[in-house]
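**Student:** Can you look at this prediction? I've put the sequence above it.
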Amino acid sequence: MNEISEVGGMKVRVARIAEVPALLAFWARSAEGISITDDADGVSRLLVRDPEALLVAERDGVIVGTVIAGYDGWRCHLYRLAVAPDHRRRGVGAALLDAAHERFVSLGGRRADAMVLDHNELAHHAWRAAGYHAEEQWSRWVRPLGDGASSAG
């Protein structure tokens, strides 16, 4: 599964490992916030483990959006929905989410969740428009792994 869809001159397709540097540069320009896995090694591991998880929207060969549609066999998780600032509000995010939802359904997923920064109001609008809602009773708890991480107790 390489090209997933094409609408109005925009293609949604699976990312390629050779694009990792371009994807990192795109996120640096277009995404809100950073993650400890926003490095070539982390993104490459994702693509090796699940080659169809990272979806890319492109126009005229230029990346204009991304989303990571991760599925662990039980839950469907969305990360790194990012759209180039000059392509926002033109259906890029919606096309990426449609492709992610189709991926999840084909894998047997039943519900998707998304990591969205609390202060990113622009993203809140996009997620609501796609049918998502915040679940205020949940908080994200994190723990870095590897160097510098300590065990509790």
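**Tutor:** Perfect, I can see it now. Computed from a predicted model, the values in this text were never measured in an experiment.
**Student:** going forward, measure contacts between C-alpha atoms and count neighbours the same way
**Tutor:** Fine.
**Student:** how about the biggest strand by length in the chain: buried residues?
**Tutor:** Longest strand of the chain, by residue count under DSSP state E: strand 62-71. Within strand 62-71, the residues scored as buried using 16 or more other CA atoms under 10 Å are 63, 64, 65, 66, 67, 68, 69, 70, 71.
**Student:** adding another structure so you can compare the two:
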Amino acid sequence: MTADIALRTATPDEIPALLALWARAAKGTSITDDADGVAALLARDPECLIVATPAGDPAALVGTVIAGWDGWRCHLYRLAVDPRYRRRGIGSALLAAAEARFTALGGRRADAMVLDDNAEGQRTWRTAGYGPQPQWTRWAKPLTA
């Protein structure tokens, strides 16, 4: 990773900045991409959302990954790097930090959600050693209150 970037966990007061970063850097949205969804995530697992910041400006968010561990599986979401900071190894550093977190928690395999029409994202994940599992299809159902 480039020496001018620092990694740390996100804090609840950064939720607006996280949402803004995802709006400009991530492809696609989810029904949980809102302040309440991110607040619930951080309340449940305060160390799951890893952010990258410029070393001299720890308040400026330039990258994220959610490294969710449910005790059974290791799930990766929202790997996003600000377009102005891409091609500097930030995404790789975020993934390495997420994988280290999983290993420390006892995880044995990580999976990532990658949109079918996100060619750039697919290249990033393949470069990191991830690949699709053709025998599985994700089934989803939005839950209502």
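**Tutor:** Here it is on my side, so go on. Fair warning: this is a prediction, and the values are worked out from it, not measured in the lab.
**Student:** Would you pull the TM-score for this pair?
**Tutor:** Here the superposed chains carry a TM-score of 0.95, computed using TM-score structural alignment, normalised by the length of the second structure; 142 aligned residues with a CA RMSD of 1.1 Å.
**Student:** what do we get in the second structure for residue 102 of the first structure?
**Tutor:** Here residue 102 of the first structure is matched to residue 100 in the second structure, going by TM-score structural alignment.
**Student:** Could you count how many residues lie near residue 122 of the first structure?
**Tutor:** Neighbour count for residue 122 of the first structure, taken as other CA atoms under 10 Å: 9.
**Student:** The counterpart of it in the second structure and residue 71 of the second structure: what is the separation?
**Tutor:** Mapped onto the second structure by TM-score structural alignment, residue 122 of the first structure lines up with residue 120. Distance of residue 120 of the second structure to residue 71 of the second structure, given as CA to CA, to the nearest Å: 30 Å.
**Student:** hmm, back to that, checking my notes, the match of residue 122 of the first structure in a strand, right?
**Tutor:** No. Assigned with DSSP: H, G, I helix; E, B strand; the rest coil, residue 120 of the second structure falls outside any strand and is helix.
**Student:** Against residue 64 of the second structure, how distant is it?
**Tutor:** From residue 120 of the second structure over to residue 64 of the second structure (counting by CA to CA), the distance is 16 Å.
**Student:** same thing with residue 9 of the second structure?
**Tutor:** Taking CA to CA, one finds residue 9 of the second structure at 9 Å from residue 64 of the second structure.
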